[in-house]
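K.L.:
curious how this folds, go ahead:
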Amino acid sequence: MRGLADRSAGASGTTLGRWVGSIMGMVIGGAMFGIALYYFLADGPALLAAAMRMFPFNPEYQKQLLGEFESVVRSVVSATLLASVAQGLLTAVALWVVGTSIDSDLLRHFFLFFILSTLTSLIPVTGAWLVWMPVAIWLGFNDHLAGAVMLSLFGVVVIGTLDNLIRVHVLHNDTRLHPLLAFVSVLGGVHEMGLWGVFIGPIVACCLHALIGMFNTELGEISMRKFFSGVSDDETPEGEQESIDPAGEQNVTESGGEGETVEMAETAETDDVAGDGASPDESSSRDG
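P.N.:
Sure thing, here's the model as predicted:
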């Protein structure tokens, strides 16, 4: 008995410690969120400008990435609100149909269940099942097995998967993200990061998609520049040869002209010398 009591006390202490740790974590997280929100609202433009100066990107790419970030944040928020409203509406309709079939006034409070289901659907970890699952269990205990089974199937198959479908559709239309990538980003974010993964997963996927597009653009421009530089290098020697040939021809022509001038000068000198040598004989013959 003492051992059982000790184990019970230890289990109670462990459970109490977990609850206290969870509450403290929520308090600290809420305080950090409030402080960060205050500074984002107070110094948002300055923080954004400083962040843009730190990134070693082209200003046009920075604007494109910032626009992609804004678009995906709006899409995620709008998709979450739209999915919550849709889940709340379907849950309220399902409970109203079940209440009408079994003639229950409690389940026919349409607006009450609509508000409760919408609020619980805003939290991805919980969802609308917090509303329809207790009703299905209550129907099973009150000998309404058909209603309990139908409500459970509708809740799991339709209501449970509707939020993911709506998020994927909104992300695909607003951010031009592929449906498979949007679906994987939503589910993967929830699996890895829990509640915040619904927001962080699609944001990371869209920003990564934009960065890959920028990288492909830069790589294509670098390849084109290398291609055109290689073509110009191949064509340069022919151009230089063409530019050198006229000059060479001109030099050859000038050298030829100079040679002809020199030869004409030498011929003239030879004639003068010959004329001078013949003049004494001619003079002596004339004298005789």
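K.L.:
okay, CA-based contacts and neighbour counts for the rest of this
P.N.:
Fine.
K.L.:
what sits against the residue nearest to residue 169 when sequence neighbours are not counted?
P.N.:
Nearest non-adjacent residue to residue 169, counting by C-alpha to C-alpha, 6 or more residues apart in numbering: residue 179, 7.1 Å away. By C-alpha atoms under 8 Å, 6 or more residues apart in numbering, the contact list for residue 179 reads 168, 169, 171, 172.
K.L.:
can you redo these as JSON lines with distance to residue 49, neighbour count and secondary structure?
P.N.:
JSON lines is the format used below for the contacts of residue 179 (distance: C-alpha to C-alpha, whole Å; neighbours: other C-alpha atoms under 10 Å; DSSP: H, G, I helix; E, B strand; the rest coil):
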{"residue": "168", "distance to residue 49": "31", "neighbour count": "25", "secondary structure": "helix"}
{"residue": "169", "distance to residue 49": "32", "neighbour count": "19", "secondary structure": "helix"}
{"residue": "171", "distance to residue 49": "27", "neighbour count": "28", "secondary structure": "helix"}
{"residue": "172", "distance to residue 49": "29", "neighbour count": "18", "secondary structure": "helix"}
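K.L.:
and this one, please, so the two structures can be compared:
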Amino acid sequence: MTEPDAPPPSIPPFAAADNKVLAPTWFFILFITTLLGLGYVMRPFAADIVATFVLVALFHGTYEKILRWMGGRRWAASATTSLWIVLVVAIPVSIVGYSLVIEALAAFNASRDMLANPGGAVDLFARAKNALGTLGLHLNDEHVNRLTYRAASILSDFALAQATKALNNGVTIIVHFTIVVVMVFYLLVDGQRLKRFVFDLSPLPIEEEELLVQKFQEVSRGILVGNGVGSVLQGVFGGIAMWVVGIPAPILWGAAMTLFAFLPVVGVSLIVIPATVYLMLVGKVTTGILFFLFCMAQALFLENVVKTRLMGTQTRMHDLLVFLSVIGGLAGFGVFGLLYGPLITVSFLTLAELYRRTYRHKVAERILLRSSIMDG
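P.N.:
Below you'll find the predicted structure:
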């Protein structure tokens, strides 16, 4: 006969009670540790993840239409939408980027050659000296020559550095864009499951969670469709105007105008005013005035009419907030700050509105209750 198994050792009641007390604390320590580890692993893809969510918010309507057209086949609809994103985003950006690199190098080389031979730019420098003289700033030929050779050296080094950087960045952009397209594909397929999972983890009421998602979608569409399209149009019209009046590298300066057009108030004037001064220095005073008036008129129209209608009233922020969020985003995150800055600002404003409507009264009630308990 086999001996019966020994009974398991009993756990003292006080030990079981201690485990029940320590279990939640230990669980949250493990949870926070693994969450930090996950954040560290995903840190190189932070920009890709944000770009993925933005593209999904922007193209989700297209995905739904393709899904209905394909009879509910999610994988096929997601693959078609991802291919459409590649055609709409990657190909135009690649063509424009290649043109910008070629034109930028040509512009830098032309500027270097001109500055390396001051005789070729003597008329321009003479006009600049006369203009500065009217302001009480006098330069002699020695100062001009020294500044000229210094500028030529700086431009030459800068052109070489930017060409190398553009080549390296081109490979990096291709890799990250491929990652984004893959994430878009899977997020379109399983986005609803991910949304339900996150909502189940969140302690917020469902209507507040939906409001945050709605604001993210509105801002994403507003920035990319409204602000983006309006800024691109300003850059296109500005580049055409520069080509008409004979300013060198119109594609390059048009792209610069597109970026600056994201800034309210100042915007394209940061490019238009120096270009106007250049035209006047080379003797095209009337052309410079007409160029300035046209660029500022189209910028005002696109900024206050087209952008407003495309973005809608719900995503509009005060111009000062937009200005600070874009500048702060650029300073903190680089080019991606054009998107991150407004997104973070709108997220804060949405949470502040939720606090004003819901949580302010609850916090006040808790403070009053705690005060009454302490007084009692």
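K.L.:
who are the packing partners of the longest helix along the second structure?
P.N.:
When the second structure is parsed with DSSP state H, its longest helix is helix 141-201. Using 3 or more C-alpha pairs under 8 Å, 6 or more residues apart in numbering; DSSP states H and E as the contact test, the elements touching helix 141-201 of the second structure are helix 46-69, helix 74-85, helix 91-116.
K.L.:
returning to what we had before: could I get the contacts of residue 179 of the first structure as TSV with distance to residue 255 of the first structure?
P.N.:
Converted to TSV, those look like this (distance: C-alpha to C-alpha, whole Å):
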residue	distance to residue 255 of the first structure
168	83
169	83
171	80
172	78
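K.L.:
now, which of those sits nearest residue 16 of the first structure?
P.N.:
Taking C-alpha to C-alpha as the measure, residue 16 of the first structure lies nearest residue 168 of those, at 39.5 Å.
K.L.:
pretty sure that closest one is touching residue 183, no?
P.N.:
Yes: Residue 168 of the first structure lies in contact with residue 183 (C-alpha atoms under 8 Å); the separation is 5.5 Å.
K.L.:
is residue 203 of the second structure part of a helix or strand, or is it coil?
P.N.:
Judged by DSSP: H, G, I helix; E, B strand; the rest coil, the three-state class of residue 203 of the second structure is coil.
K.L.:
measure it to residue 159 of the second structure for me?
P.N.:
As judged by C-alpha to C-alpha, to the nearest Å, residue 203 of the second structure and residue 159 of the second structure stand 53 Å apart.
K.L.:
who has more neighbours out of these two?
P.N.:
Neighbours of residue 203 of the second structure and residue 159, each counted by other C-alpha atoms under 10 Å, are more numerous for residue 159; the result is 18 against 9.
K.L.:
ok, the more buried one to residue 57 of the second structure distance?
P.N.:
Taking C-alpha to C-alpha as the measure, residue 159 of the second structure and residue 57 of the second structure are separated by 38 Å.
K.L.:
can you check residue 108 of the second structure too?
P.N.:
Distance of residue 108 of the second structure to residue 57 of the second structure, given as C-alpha to C-alpha: 39 Å.
K.L.:
same check, this time on residue 324 of the second structure
P.N.:
Distance, residue 324 of the second structure to residue 57 of the second structure, by C-alpha to C-alpha: 25 Å.
K.L.:
in three-state terms, label residue 186 of the first structure for me.
P.N.:
Assignment for residue 186 of the first structure (three-state DSSP): helix.
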